[in-house]
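A.B. asks: let's see this in three dimensions:
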Amino acid sequence: MTRYTGLAGLALGLAATLAAGAAAAQDYTFKLHHMLSAKSPAHTQMLEPWAKQVEANSGGKVKIELFPSMSLGGKPPELVQQARDGVVDIIWTVNGYTPGLFPRTEVFELPGVYKNDIAAANLAMHDMFESDLAEEYKGLEVMWLHVHAGQAIMMVDKEVRSPADLEGLKMRIPSRTGAWVLETLGAAPLAMPVPEVPSALSKKVVDGTLLPWEIIAPLKLQNQVKHFIEGHEQTRLGTTTFQVSMNKARWDGLPADIQKAFKDASGKDWWAEVAKIWRKGDDFGIKLAEKAGRNHVTLTEAETDAFMVALEPVIERWVAQVGATGIDGQALVDKARALIAENATK
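C.D. replies: Model prediction:
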């Protein structure tokens, strides 16, 4: 055998080895689908770092491809079903886009249960997951749950300082609990996914919306909204719950080392880190609005208390609603409040 032939054989052998390695890696490629843009903080600061950590944990065996802005098709309310059906492998979505599917987890959305502490709510959900929440995620393997900084009030024209100021106004809502908040305050709720909000505000289809400050930057809401209103000590009118979940059949088919790569990237420390990411994004968003000359209103303690007293019937309504399906809502409220207090960072 000539030296040339030997080198050629070696090169072919190396190429075959590399090709086999690449093929093996393709066995663990996952598609992660979500509704916000590739420039949103949720994408760049939460989903991308998590995906890279999973990939690193796997020793290069896993590749997670992110598909933002519903680029694989469908609408945001279809994401849960896309994951359950295996159309996509992993989703990040708002639980409230599919009302009624995650009633136990809704307890963390309620005003007076969630007030202003993202980390405490995330960690409380972690602590309650196996005992109280897991059963409603059938067909899914949950990587993690989280909330955002909470429902602040964004108004196109009108400054709001009391519950009466919202009476008769049309307001966009993110979930059924958000709808109950607005109905209790005398407003008319209109449900729509968050990507539709800028157009609805600019055309005055709605007078305002309930959202966290984090979304100001990616949706450029400082261009449509004049008044950004929150309660004393960043108190909000409840919040929204989210999930990052994988198709259960896909999960069950993975070897133990690949499952470990995902779970190690999604532990309790990560649930707490996600809270820091959302708080940072919230702080950045309101600074952007202030820089644009918009009105950032922080309600007094008395004004905030007036809202919270007015919203007490929301919890009563939720307890009755889930109670009709056999869920002990009051027990969930009590447990969620206790665990939020136990995990408090504020």
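
A.B. asks: going forward, measure contacts and count neighbours with C-alpha atoms only.
C.D. replies: OK.

A.B. asks: pretty sure K158 is touching H227, no?
C.D. replies: Yes - if you go by C-alpha atoms under 8 Å, K158 and H227 touch, sitting 7.0 Å apart.

A.B. asks: for comparison, sequence B:
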Amino acid sequence: MTFLKSTTVALFTLASASSAFAQDVTLRFQHFVSPKSANPTYFMQPWADKIEADSNGRIKVELYPFMQLGGKAPNQFDLIRDGAVDGGWVIPGYQPGRFPEAEALELPFMTTKVGEQASVAAWKFTQKHLMDDFKDIHLIAAHMHGPGLVHKKGPAIEKVEDFKGLKLRGPSRPATLLLDKMGATPVGMPVPAFPEALSKGVVDGGVITWEMSPSLKLNELTDSHTDVSGDKALYNLYFIWAMNKDRYNSLPDDLKAVIDANSGEFASAWAGRAHDQGDVVGKQVMIDDGNQIGVVSEEETARMMALGEEVTAEWITEITKKGLDGAALVADAKAFVAESQ
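C.D. replies: Model prediction:
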């Protein structure tokens, strides 16, 4: 009897241990920037820590910067969809034309310069217009960054004519359309390629945020950083934080609930706020290194906005020919932005 009891206890303990082990989950999330940049520092890592804490240690989220798990930044959506990674950070605009409705949020002077506000708008817009596009993944957050500005070699931009002849990196199709409209030669490229392109003279500069500037060494590779006047951003970029759908569905309900509680508008606003925090730090680094900080006058900003309106009008015409209601998409984007202020 003692032997049987001991055997029964041992088998029960082993079964319990196996069951507990089966409930423990490690999720591998990938992104394409420095772990010291704003989103990984103020959103991704705190989010991962909160997931672990809220699950009482049953979920561990591992973060891999610089695409360490393989693939290229433009293919991140497919890597997540196909299960090559459990989750990660995606810029849909890195695949021009694939997610056309998302471009409405990226049109010139669409968003405010507050990333948190823009991100709340992005989440609401996503829920209304983009969930079909993202049906093959599990969406956690949709967000924007803070103000996008011009970083370049040489003096700061002062007027529209200063763009003429400049080769400038752009992160998305709407951004490159605006650069082209202002007389620059736009060069589309993902952020990891930007520093090398600058150092080799492939581009004269580009548009990106304050917060990314230190990790890209823009204090060394460029001389000036130019924002526009007013409360609207020259351009913005749309991001998603997402998970492989099958991996999410494989979780027990209580662990799905942990992910769900850290998703949606809450997580989107958090991600946008991370960029706002990073912008303060990044701008100060550029100032401390003695780089020129420029702000385009209100009069010249108005000229740029007029060119931006032309880009938007042309975008509406183009997107409508593809069977989408371009005017409605723009109207909804503007309404959600206004509502989030």
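
A.B. asks: care to give me the TM-score?
C.D. replies: Here the TM-score for the pair of chains, by TM-score structural alignment, normalised by the length of structure 2, is 0.92; 339 aligned residues with a C-alpha RMSD of 2.4 Å.

A.B. asks: neighbour count: K158 and H227 of structure 1, which is higher?
C.D. replies: Using other C-alpha atoms under 10 Å, the more surrounded residue of K158 of structure 1 and H227 is H227, with 21 against 15.

A.B. asks: A15 of structure 2: neighbouring residues, count only.
C.D. replies: Using other C-alpha under 10 Å, A15 of structure 2 is surrounded by 12 other residues.

A.B. asks: actually A8 of structure 1, not the one I typed
C.D. replies: Around A8 of structure 1 there are 12 other residues, counting by other C-alpha under 10 Å.

A.B. asks: can you find the partner of F163 of structure 2 in structure 1?
C.D. replies: In structure 1, the residue matched to F163 of structure 2 (TM-score structural alignment) is L166.

A.B. asks: if I look at that match, how far off is T298 of structure 1?
C.D. replies: Applying C-alpha to C-alpha, to the nearest Å, the value for L166 of structure 1 to T298 of structure 1 is 16 Å.

A.B. asks: quick check, E290 of structure 1 in contact with V297.
C.D. replies: No - if you go by C-alpha under 8 Å, E290 of structure 1 and V297 don't touch, sitting 10.4 Å apart.

A.B. asks: W144 of structure 1 corresponds to which position in structure 2?
C.D. replies: Aligned counterpart of W144 of structure 1 in structure 2: A141 (TM-score structural alignment).

A.B. asks: ok, and what's touching the strand or helix carrying that match?
C.D. replies: Per DSSP states H and E: A141 of structure 2 is located in strand 137-144. Residues from elsewhere that reach strand 137-144 of structure 2 (C-alpha atoms under 8 Å, 6 or more residues apart in numbering): 80-81, 115-116, 118-120, 122-123, 126, 236-245, 248, 259-260, 262-265, 267-269, 271-272.

A.B. asks: can I get the buried part of the residues you listed as one PyMOL selection?
C.D. replies: A single PyMOL command selects the buried members of the contacts of strand 137-144 of structure 2 (16 or more other C-alpha atoms under 10 Å):
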select buried, resi 80+81+115+116+118+119+120+122+123+126+236+237+238+239+240+241+242+243+244+245+248+259+262+263+264+265+267+268+269+271+272
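
A.B. asks: can you tell me which of the contacts of strand 137-144 of structure 2 are in strands?
C.D. replies: Mapping the contacts of strand 137-144 of structure 2 onto strands (DSSP state E) picks out Y238, F239, I240, W241, A242, M243, N244.
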